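In: Structure for the following, please:
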Amino acid sequence: MKRVVPILLLASLSACGLRPVYSGGSHGAVAQALGNVEVQPIEGKGGWLVRNALNDRLSTMGGGGPAYKLVVKLDDQISGFGLRADTAITRERRTLRARYQLIDMATGTQVIDDTAGSDAGIDVTSSEYATIAAEDAALERLSQTVADQIVTRIALFAAREKQR
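Out: Below is the predicted model of the structure:
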């Protein structure tokens, strides 16, 4: 009896409906759809970083040519919130938000209109150089995070389309 219970539990897991998004590897439907996304230029340093991160993730997927166009608009803000008694800022928050749209190039239809974003805390030191370096490092990390969120959302869209 003790051996039957684990076997029944394992058998019930196969009926849970979960399927890997990237089934089929680089030849699967989701990977092919991701490989067919053309990322439009994005303004600013943050835009350059996000676009490169998106292209790094999407270009590794297979694809026969662009079927979708990805348009991204960024909002990059730095705000101070930690104050000393002499009103000097001791802490900053860098926030990177992206509004993105995935457009079917064949029909011109917008298939995704969504947002992604993240934020990071930055210590403000007496060295202006160190603070600027920390702000730049935060932007690089945030760009990677935002790109991951966008690619994940597009992959979920492609997986749903595959099931139709």
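In: hey, let's count contacts and neighbours off CA atoms from now on
Out: Will do.
In: Helices along the chain, start to end?
Out: Using DSSP state H, the helices found in the chain span residues 4-13, 29-35, 44-59, 128-163.
In: I'd like the structure of this one too, to check against the first:
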Amino acid sequence: MSSYSRRLLLGTGLALLAGCGFAPAYAPGGAGAALIGQVEVSEPETRAGYLLTRELEGRLGRATAARYELRPAISLSTKAISIDRSNVASRFNMLGRVEYALVDRETGLTVTTGSVDSFTAFSATGTPVATQAAERDAEVRLMTILADQLVTRLVATVPDAAR
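Out: The predicted structure follows:
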């Protein structure tokens, strides 16, 4: 395919997206931009809560005069997925779920609710210290994944009034 054909194909695709109302979420006036600095996450009570809050604030900014409050409830569990010949678990899945509510601080009404879930794995081979470090690292990765999903859901369901 020639360079001209590629540019023509790309230009046609972009024109079609623009024609259907596609707009980048974080462009000025986009749904994602409307949430930047407008969402305060409830104070975390656990390490996982702190990690999730840190990731969310990294994506949405730290709110100073927030319009919304995000109330996440995190549940984590760990399940053995690999057991060796001596009946010792050597690999684990860490499962995570965040149920959330986005509340309008002015009216006190719940704007949206939902949940996101995912998993990550870690190895338990080596010393107990190495296993604990691997588990803590898996928790960081899992909270990053869940924060990404949560922000995507919030951007998709942002109220029209905030746009």
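In: hmm, back to that, so which of the helices of the first structure is the most surrounded?
Out: Among those, helix 29-35 has the highest mean neighbour count (mean count of other C-alpha atoms under 10 Å), at a mean of 24.
In: now that one, how far from the chain's geometric center?
Out: In terms of C-alpha atoms, centre = their mean, to the nearest Å, the centre of helix 29-35 of the first structure is set 16 Å apart from its chain centre.
In: of all the helices of the first structure, which lies closest to residue 66 of the first structure?
Out: Closest of those to residue 66 of the first structure is helix 29-35, at 7.7 Å (criterion: C-alpha to C-alpha).
In: mind putting the helices of the first structure in JSON lines, distance to residue 23 of the first structure included?
Out: Output for the helices of the first structure, formatted as JSON lines (distance: least, C-alpha to C-alpha, whole Å):
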{"stretch": "helix 4-13", "distance to residue 23 of the first structure": "17"}
{"stretch": "helix 29-35", "distance to residue 23 of the first structure": "8"}
{"stretch": "helix 44-59", "distance to residue 23 of the first structure": "16"}
{"stretch": "helix 128-163", "distance to residue 23 of the first structure": "10"}
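In: closest one to residue 110 of the first structure among those helices?
Out: Among the helices of the first structure, the nearest to residue 110 of the first structure by C-alpha to C-alpha is helix 128-163 (12.3 Å).
In: closest to residue 97 of the first structure out of the helices of the first structure?
Out: The closest approach between residue 97 of the first structure and any of the helices of the first structure, judged by C-alpha to C-alpha, belongs to helix 128-163 at 7.6 Å.
In: Now do that closest one against helix 44-59, angle only.
Out: 40 degrees (axes from the mean of the first three to the mean of the last three C-alpha atoms, to 10 degrees).
In: wait, which of the helices of the first structure is closest to residue 87 of the first structure?
Out: helix 128-163 (16.7 Å).
In: Which secondary structure elements does that closest one sit against?
Out: The helices and strands touching helix 128-163 of the first structure, judged by 3 or more C-alpha pairs under 8 Å, 6 or more residues apart in numbering; DSSP states H and E, are helix 29-35, helix 44-59, strand 89-104, strand 110-123.
In: how about TSV for those, with distance to residue 151 of the first structure added?
Out: Below are these laid out as TSV (distance: least, C-alpha to C-alpha, whole Å):
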stretch	distance to residue 151 of the first structure
helix 29-35	8
helix 44-59	7
strand 89-104	11
strand 110-123	10
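In: My guess is residue 34 of the first structure contacts residue 153. True?
Out: No - Residue 34 of the first structure sits out of contact with residue 153 when judged by C-alpha atoms under 8 Å, with a separation of 10.6 Å.
In: Double-check residue 111 of the second structure against residue 71; I have them as touching.
Out: No - if you go by C-alpha under 8 Å, residue 111 of the second structure and residue 71 don't touch, sitting 11.5 Å apart.
In: Please say which position in the first structure residue 38 of the second structure maps to.
Out: Here residue 38 of the second structure is matched to residue 36 in the first structure, going by TM-score structural alignment.
In: now its match, nearest residue through space, not along the chain?
Out: Nearest residue to residue 36 of the first structure, sequence neighbours excluded (C-alpha to C-alpha, 6 or more residues apart in numbering): residue 66, at 4.4 Å.
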